[in-house]
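Peer 1: Compute the structure for the input listed below.
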Amino acid sequence: MSKYSDIKKVISKNFPGNKIKSIKEFPEGYNNLAYDVRLDNGDYVIKIIKLKGFETYVLKQNKIKILICKKFKNFPIAKIIKSDYTKRVIDKPYTIAEKLKGKSLQKSYKEINNKEEIFEEIGELYGKMHSIKVESYGELDSNLNLIKTYKSWYCENCKKAKEILVKIEENNLLSNRTLKINKDFFKNNKSFLKKEIGPRLCHGDVSLTNILVKKSIGKYVVSGIIDFEFSRASGITQELFSGLREPDRKYKHKESLVKGYLKYNNLPKDWQQLTCLYKWIGSLDRLTKINGMVWRDLNKEQTKERKKHLRKDALRNLRNMRKRLDLLNKSKNL
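Peer 2: Model (predicted):
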């Protein structure tokens, strides 16, 4: 069986008579398999859905595109032009979407010569999206109906943090001393969760791999936001600064990000403290998930090294976020 046999079957079914110029797998996908497909009639993204229980969630993208573009006409979201859940062509569901020009910001970052402008533009796009109010917190199904709803952002996130701390204690992922330090830190700072603004329409996975950029007249511009399957009704500060990749590009360019964002939406007064708290919770959660992580392109030894590196990063982030938030609190009280 050839490397791209399933993709070729999808192409043959949906684009009969068209010549294949190239097929490349996107290396940055984690939940599903995505392919960059060039045919003689245009470029497409074919996604094979692997994530069980969420197969139809990718279809939210078209409905979100319509919703946002009613308010902001040229908001850059790719259109899904075909979806097939019958498993008659291949043994998994798949979608075909138009391909937006550009590469991921994660991949292009080092070559970008106007980084502050890019992050200001990203802030504008998220400010626009977050300006859309939703009646309750929760997930969105493929028809944008609210499911798994909850009313209190504070209570839900306190519950989440406490559950993570219990997992860490049960699995001995931190020493008793370090665990106590983190428990005390959360107890002293959890009130910041009450300052969050929401519920608003959120992307749900705003890593730099899901932001596309392209070069235009000597500088880079944002060409699209992709992968809306985890979109939800959530808190805006958590979304704007979420992500655990190192180095933290969004926080590095936070002034430009916030400058663009405030053109279309407000942020809480204590957004910096909230950001630190969210990143602390994210790093804590990462510790509980590292052991179960797998990467299809890594062997056993490489996987072991990757997990070791991720644990080291998570522990460093915990320390850094505690220190950063403590400094912000001290400067606030001066």
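Peer 1: C-alpha from now on. contacts and neighbour counts both.
Peer 2: Will do.
Peer 1: in the helix or strand hosting Tyr44, what counts as buried?
Peer 2: Assigned by DSSP states H and E, Tyr44 belongs to strand 42-48. The neighbour-count check on strand 42-48 (16 or more other Cα atoms under 10 Å) flags 43-48 as buried.
Peer 1: Report the buried residues of the helix or strand following that strand.
Peer 2: The first helix or strand that comes after strand 42-48 along the chain, using DSSP H and E, is helix 60-71. Along helix 60-71, these residues count as buried under the neighbour rule (16+ other Cα under 10 Å): 60-62, 64-65, 68.
Peer 1: Give me the helices and strands touching the strand holding Tyr44, please.
Peer 2: Applying 3 or more Cα pairs under 8 Å, 6 or more residues apart in numbering; DSSP states H and E, one finds that strand 42-48 contacts strand 33-39, strand 94-98.
Peer 1: want to put them side by side, so please do this one too:
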Amino acid sequence: MGGGVSSLPAEVSLAEAKELAGAKWQPAWEEKFAEAKISRDEALRCWTEASRGADGPASKGAGPPDERKKKKSATAKALWQKGVAKVGWIAHAKARAAAIERAQRAGISEQLYEKLHGVDRSGVAEALDFSAIIAEKRGQHLPGTREWVFEAVMRWRTDPEAAKLFWLVGGGGTGKSVAAAELLARLLDKENVAAWHFCKHTEPARSAPATLLRSLAGMLCATVDGFEEALREGGGGDNATDKVDELFQALIAEPLQNVGAPRGADDALVLIVDALDELPRDALQPVLSLLATELKTLPPWIKLVVTSRDEAQIKSAMSGYTPSELRVDEARNRQDVRAYLTVLAKEH
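Peer 2: Sure thing, here's the model as predicted:
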């Protein structure tokens, strides 16, 4: 076998399997790996069985050398593929179970998770999975805190005369993303949220404007009846332009306008975009321009919650909206601190 078998990890990737097989690796096995990993023990067993089946007594002396070589190759390939398929299926099932569990900690039901990520919408609109960061941030929320934020959003959501956008602003470390994650879970619980996006400066590719819009559209396919049909009929998913305003119209605004209103402006569905300030620098201005100029094209039963730091570029673009601030020195924040200390005192 190839070197380094004892140092391989518990799960073996395609590259590691090649190392395991060494010079005996057969390219035909590669296509069966897909993205699955198999256990080191299973890889060893598959290779051992493949070698035994290829070199066993039944194969010796059966036909000319070239024919025996072909039979060995076919037998080894079949045994390896069988083992990889079996373990790959198990790995897939385990990964799916872990994803569902993580989604549920984020407040996303299994049924909704399947609608979001279990349907192939590639080439049209594909929803990104933010379950991990949402579950992490929810885990940091202390019950009883930030209630004023949630109550303010609930009043705004059901006020048909309220602004189209609710802007939560605060300095670093004031808990904007924690509040956004908990807010999302509460809205999900009542089926009052349509889509969400959590920006991270460490993952710029996931927050490029086109990726962000396609992800929101993918979520709307799962949460708004008739949206996917309207998107496909309008050809929005085929739009390859790099102009953000045109993408917004094709992927979001026009399909929503062509869907029969599922509710009124006094019971709006909410879109959440967290941490605008963590967008890549080249992506921030186009997204801010959308918020400033294109929100009015959305139907009255859709509203948007955004969070950001108090940055000059964002404040300038969002000057038409009154922010709700998270400040460490304000009375409401001091109340949250008292609630936190009370919980600590009870625990100790």
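Peer 1: Overlay the chains and give the TM-score.
Peer 2: The TM-score (TM-score structural alignment, normalised by the length of structure 1) is 0.27; 146 aligned residues with a Cα RMSD of 6.2 Å.
Peer 1: related to what we said a few turns ago, how about the buried residues of strand 42-48 of structure 1 in JSON lines, adding distance to Arg200 of structure 1?
Peer 2: As requested, the buried residues of strand 42-48 of structure 1 are exported to JSON lines (distance: Cα to Cα, whole Å):
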{"residue": "Asp43", "distance to Arg200 of structure 1": "33"}
{"residue": "Tyr44", "distance to Arg200 of structure 1": "30"}
{"residue": "Val45", "distance to Arg200 of structure 1": "28"}
{"residue": "Ile46", "distance to Arg200 of structure 1": "29"}
{"residue": "Lys47", "distance to Arg200 of structure 1": "27"}
{"residue": "Ile48", "distance to Arg200 of structure 1": "29"}
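Peer 1: Contacts only, for Val287 of structure 2.
Peer 2: 209, 244 (Cα atoms under 8 Å, 6 or more residues apart in numbering).
Peer 1: can you do 7 Å?
Peer 2: Applying Cα atoms under 7 Å, 6 or more residues apart in numbering, one finds that Val287 of structure 2 lies in contact with Pro209.
Peer 1: repeat for Trp47 of structure 2
Peer 2: Trp47 of structure 2 neighbours (Cα under 7 Å, 6+ apart): Trp80.
Peer 1: Secondary structure element holding it?
Peer 2: helix 40-55.
Peer 1: At which residues are the helices of structure 2 located?
Peer 2: Secondary structure of structure 2 (DSSP state H): helices located at 14-21, 40-55, 65-105, 110-117, 131-139, 147-157, 176-189, 209-223, 227-234, 244-248, 254-257, 281-293, 312-317, 331-347.
Peer 1: From Tyr340 of structure 2, how far out is His117 of structure 2?
Peer 2: According to Cα to Cα, to the nearest Å, His117 of structure 2 stands 36 Å off from Tyr340 of structure 2.
Peer 1: Just the buried residues of whichever helix in structure 1 runs longest, please?
Peer 2: Secondary structure of structure 1 per DSSP H: the longest helix is helix 300-333. Buried residues in helix 300-333 of structure 1, counting neighbours by 16+ other Cα under 10 Å, are found at 303, 306-307, 310-311, 313-315, 317-318, 321-322, 325-326.
Peer 1: now do stretch 88-102 of structure 2
Peer 2: Quick answer for stretch 88-102 of structure 2 (16+ other Cα under 10 Å): 88, 91, 99-102.
Peer 1: And the helices in the stretch 201-334 of structure 1?
Peer 2: Under the criterion DSSP state H, counting those that start in this stretch, the stretch 201-334 of structure 1 contains helices at 236-240, 249-252, 254-261, 271-289, 300-333.
Peer 1: ends of stretch 285-303 of structure 2, how far apart?
Peer 2: Length of stretch 285-303 of structure 2, first residue to last, Cα to Cα: 20 Å.
Peer 1: before we move on, back to that, TSV for the buried residues of helix 300-333 of structure 1, including distance to Lys254 of structure 1?
Peer 2: Below are the buried residues of helix 300-333 of structure 1 laid out as TSV (distance: Cα to Cα, whole Å):
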residue	distance to Lys254 of structure 1
Thr303	32
Arg306	28
Lys307	28
Leu310	24
Arg311	25
Asp313	21
Ala314	21
Leu315	23
Asn317	17
Leu318	19
Met321	15
Arg322	18
Leu325	15
Asp326	19
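Peer 1: Could you tell me the end-to-end distance of stretch 289-308 of structure 2?
Peer 2: 15 Å.
Peer 1: hang on, I meant stretch 13-24 of structure 1
Peer 2: Stretch 13-24 of structure 1 has an end-to-end distance of 19 Å (Cα to Cα).
Peer 1: Over to stretch 24-34 of structure 1?
Peer 2: Criterion Cα to Cα; first-to-last residue distance in stretch 24-34 of structure 1 is 9 Å.
Peer 1: same question, stretch 261-277 of structure 1
Peer 2: Per Cα to Cα, stretch 261-277 of structure 1 runs 20 Å from first to last residue.
Peer 1: ok, back up a step: any chance of the buried residues of stretch 88-102 of structure 2 in a markdown table, with distance to Ala283 of structure 2 too?
Peer 2: Listed next are the buried residues of stretch 88-102 of structure 2 as a markdown table, based on distance: Cα to Cα, whole Å:
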| residue | distance to Ala283 of structure 2 |
| --- | --- |
| Gly88 | 38 |
| Ala91 | 37 |
| Ala99 | 29 |
| Ile100 | 31 |
| Glu101 | 32 |
| Arg102 | 29 |
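Peer 1: quick one: which of the residues you listed is nearest Glu325 of structure 2?
Peer 2: Arg102 (30.0 Å; Cα to Cα).
Peer 1: That closest one touches Ala132, doesn't it?
Peer 2: Yes: using Cα atoms under 7 Å, Arg102 of structure 2 is in contact with Ala132, at 6.4 Å.
Peer 1: coming back round to it: for the longest helix of structure 1, enumerate the helices and strands it packs against.
Peer 2: Here helix 300-333 of structure 1 touches helix 271-289, going by 3 or more Cα pairs under 7 Å, 6 or more residues apart in numbering; DSSP states H and E.
Peer 1: Please point out which parts of the helix it packs on sit buried.
Peer 2: So for helix 271-289 of structure 1, counting by 16+ other Cα under 10 Å, buried means 271-288.
Peer 1: So which bits of stretch 11-24 of structure 2 are buried?
Peer 2: Across stretch 11-24 of structure 2, burial judged by 16+ other Cα under 10 Å covers 11-14, 16-21.
Peer 1: farthest pair in these?
Peer 2: Within these, Glu11 and Ala21 form the most distant pair, 15.1 Å apart (Cα to Cα).
Peer 1: Do you have the strands of the stretch 51-200 of structure 1 handy? List them.
Peer 2: If DSSP state E, counting those that start in this stretch is used as the criterion, the strands of the stretch 51-200 of structure 1 fall at 80-84, 94-98, 103-104, 137-140, 146-150, 200-202.
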